[in-house]
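> coordinates only, sequence not included:
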């Protein structure tokens, strides 16, 4: 018998019908897919570096969001609540007209005390007792070691220039002769602007006996970057109201209530929040590599946002109170 050949003339091999085994995957290809050699875990360095970068990003974004976006909303809510309370107390005649309440106790910082109207600047603000960073986040604040506006002597009101609504941000636009009104428990008083002054400018002569003056204070410089203090002096038009004795000695306030000072830091609380942010950031980076982008985003964005905003709120308390 003659041997058979295929049409091409090639002699088929004996194992032509046997399937060939698949080649083992190339180690280089496997390493390129996983980012690490086969059988080895990814090192912790990418997680730590990624977590550090994410932590810094969340902090910066949180502070910007707090100052620019959220602080005006907080200011508006505080003003609404303060106006409702002040209006009710004015109607009932129970608004404090001195540094103490009707029971002789010093007023609590943050107590609604008066209503300020500056028509030229379209300012209508409730003024609260106290001038620390927390009080000035609500609105303008009355310096506690001075008299109330309308009384015989000098009263001081401080307000922010940019953050938390920036109620005094356009104070420099007022000119001598402009007038504004302040309503207290003793009535409505009109004040006429004398002039503006900055660091180094001469202060006007003290008000005459039996007359009143108010000094409005805010920050100068670029918004959110205070460079100094701006003062506006305005004299009372008309007769001064009854003037009670001061209970808080002048220049005896804590440093946190002075111009361009921040609130005392609660370092242990801030440190705990920072640790929570660092751990959450590292976990988010780990989830990014292990689970995928979508899963990491869904799981991490809520905790990161909440922790970042809380830390931003704590940090903004430490910034200058006239910011």
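Yep, it's here. On a predicted model such as this, the values are computed, not experimentally measured, just so you know. Numbers count the residues shown, from 1 in each chain.
> From here on, just use CA atoms for contacts and neighbour counts.
OK.
> can you pull the contacts of residue 277?
55, 304, 307-308 (Cα atoms under 8 Å, 6 or more residues apart in numbering).
> repeat for residue 139
Residue 139 touches 75, 78-79, 125-128, 159-160, 164-165, 167, counting by Cα under 8 Å, 6+ apart.
> mind checking the SS state of it?
Here residue 139 is recorded as coil under DSSP: H, G, I helix; E, B strand; the rest coil.
> Residue 231 versus that one, what's the distance?
Using Cα to Cα, to the nearest Å, one gets 17 Å for the distance from residue 139 to residue 231.
> From the contacts of residue 139, which land in strands?
Mapping the contacts of residue 139 onto strands (DSSP state E) picks out 125-128.
> put this beside the first:
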């Protein structure tokens, strides 16, 4: 006597959704780790190479910005290269971009838009990350007094001398006199990927200050996302779209596994899930402090 083979129970929809959720979570965790380490450092190196070529061309043509506007009077865009920063004591050579949002600082140090450009009279502020995306300012707290900082802009090379390293609670430097210039390098203090407060390195300008064009953007007239340890809240729409795409890919992965088998599905799906996870987590990291 033959017995009928019992029918295979169809997988429940709840299990498929749970599997997709686990795929999304795994992709985001891998993406976060990649963005804050290997992928982030590679992105920083690529962006620095591109920005250096752009700045070098502008310096050669005499079109490098010397204020808040381009040579033809248009407002300077966020992320536009404005200077080349060198700190010989630490081996730092970084292209400085305009703006200090989290997205701008993923590519390297950024110039705070409501301050003077380096080399000009007044206070100039350059902000950079401590650990993520190339960690350009990870060691600035080690700068001794008297160390030199060189900044090349469209007005030439400005040389600064380090005067102090300030942490939270330290007194502010004395007000600047007429024609004097000060550069402040700003980054986070605290442990690895756990910023606690702001660390500042002050340096005084050696030599004469360069003329400064009119600045429509007055001190304090910057967005909340450009202030120290701030994130970018306007990236949420892109995050929602990215998460939807990642969830759709995860659901397709779960469904494909039932038809193709585990090995074939993971060979095809893992690169897609990881790529989407890196893209979405890259947007999520812009919500984190810009000096991280």
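Yes, it's here. These numbers come from a predicted model, not from an experiment.
> follow-up on the earlier one: out of the ones in strands among the contacts of residue 139 of the first structure, who's nearest residue 135 of the first structure?
The shortest gap between residue 135 of the first structure and any of these belongs to residue 128, at 7.0 Å (Cα to Cα).
> which residue packs closest to the aligned partner of the closest one in the second structure, ignoring adjacent ones?
Using TM-score structural alignment, the partner of residue 128 of the first structure in the second structure is residue 97. Leaving out its chain neighbours, the residue that sits closest to residue 97 of the second structure by Cα to Cα, 6 or more residues apart in numbering is residue 81, at 4.2 Å.
> Equivalent analysis for residue 284 of the second structure, please.
Closest to residue 284 of the second structure by Cα to Cα, 6+ apart is residue 239, at 6.8 Å.
> So what does that neighbour match up with in the first structure?
Per TM-score structural alignment, residue 239 of the second structure is aligned with residue 270.
> wait, isn't that match in contact with residue 311?
Yes. Contact between residue 270 of the first structure and residue 311 holds when scored by Cα atoms under 8 Å: they sit 6.8 Å apart.
> Settle it for me: which of these two has more neighbours?
residue 311 (22 against 16; other Cα atoms under 10 Å).
> Please name the residues that touch the more buried one.
Neighbour list for residue 311 of the first structure: 59, 62, 270, 273-274 [criterion: Cα under 8 Å, 6+ apart].
> Tell me which of those residues you also see in the second structure.
Retained in the second structure by both residues aligned by TM-score structural alignment, their matches' Cα atoms under 8 Å are the following of the contacts of residue 311 of the first structure: 59, 62, 270, 273-274.
> List only those of those flagged as buried.
Taking 16 or more other Cα atoms under 10 Å as the criterion, what is buried in those is 59, 62, 270, 273-274.
> do you know how far residue 284 of the first structure is from residue 193 of the first structure?
56 Å.
> The two: which is more packed in?
Neighbours were tallied for residue 284 of the first structure and for residue 193 using other Cα under 10 Å; the higher tally belongs to residue 284 (27 against 20).
> ok now do the corresponding residue of the second structure for residue 68 of the first structure, which residues does it touch?
Aligning on TM-score structural alignment places residue 68 of the first structure opposite residue 37 in the second structure. If you count contacts by Cα under 8 Å, 6+ apart, residue 37 of the second structure has them with 132-133.
> just residue 76 of the first structure next, same as before
Counted by Cα under 8 Å, 6+ apart, residue 76 of the first structure has contacts 138, 165.
> swap the cut-off to 10 Å and go again
82, 125, 137-139, 164-165 (Cα atoms under 10 Å, 6 or more residues apart in numbering).
> that older thread, can you tell me the SS state at the match of residue 239 of the second structure?
Relying on three-state DSSP, one would call residue 270 of the first structure helix.
> Would you confirm that it contacts residue 310?
Yes. Contact criterion Cα atoms under 10 Å: residue 270 of the first structure and residue 310 qualify, at 9.1 Å.
> rewinding a little: redo the contacts of residue 277 of the first structure as JSON lines? Include secondary structure.
Below are the contacts of residue 277 of the first structure laid out as JSON lines (three-state DSSP):
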{"residue": "55", "secondary structure": "helix"}
{"residue": "304", "secondary structure": "helix"}
{"residue": "307", "secondary structure": "helix"}
{"residue": "308", "secondary structure": "helix"}
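> who wins for most neighbours among those?
That'd be residue 308 among the contacts of residue 277 of the first structure, by other Cα under 10 Å, with 27 neighbours.
> Just give me the match in the second structure for residue 93 of the first structure.
In the second structure, residue 93 of the first structure lands on residue 62 (TM-score structural alignment).
> Equivalent analysis for residue 119 of the first structure, please.
In the second structure, residue 119 of the first structure lines up with residue 88, judged by TM-score structural alignment.
> What's the separation between its match and residue 140 of the second structure?
To residue 140 of the second structure, residue 88 of the second structure is 11 Å away according to Cα to Cα.
> more crowded one of these two?
Taking other Cα under 10 Å, residue 88 of the second structure and residue 140 do not tie; residue 140 has more neighbours (21 against 12).
> How about residue 120 of the first structure: what's its closest non-neighbour residue?
Per Cα to Cα, 6+ apart, closest to residue 120 of the first structure is residue 174, 7.5 Å.
> Check the contact between that neighbour and residue 216; I expect there is one.
No. Residue 174 of the first structure is beyond contact range of residue 216, at 11.3 Å (criterion: Cα under 10 Å).
> Identify the contacts common to the two.
Shared contacts of residue 174 of the first structure and residue 216, defined by Cα under 10 Å, 6+ apart, are found at 196, 232.
> Neighbour count for the two, which is higher?
Shown here are residue 174 of the first structure and residue 216; by other Cα under 10 Å, residue 216 has more neighbours (20 against 17).
> Am I right that that one is in a strand?
Yes. Secondary structure of residue 216 of the first structure (three-state DSSP): part of a strand.
> Wait, it touches residue 234, no?
Yes. Between residue 216 of the first structure and residue 234 a contact is recorded at 8.2 Å, counting by Cα under 10 Å.
> Can you check which residues contact both of the two?
Common neighbours of residue 216 of the first structure and residue 234 (Cα under 10 Å, 6+ apart) are residue 196.
> so where do the helices sit in the first structure?
27-34, 45-64, 71-92, 133-136, 267-290, 293-317 (DSSP state H).
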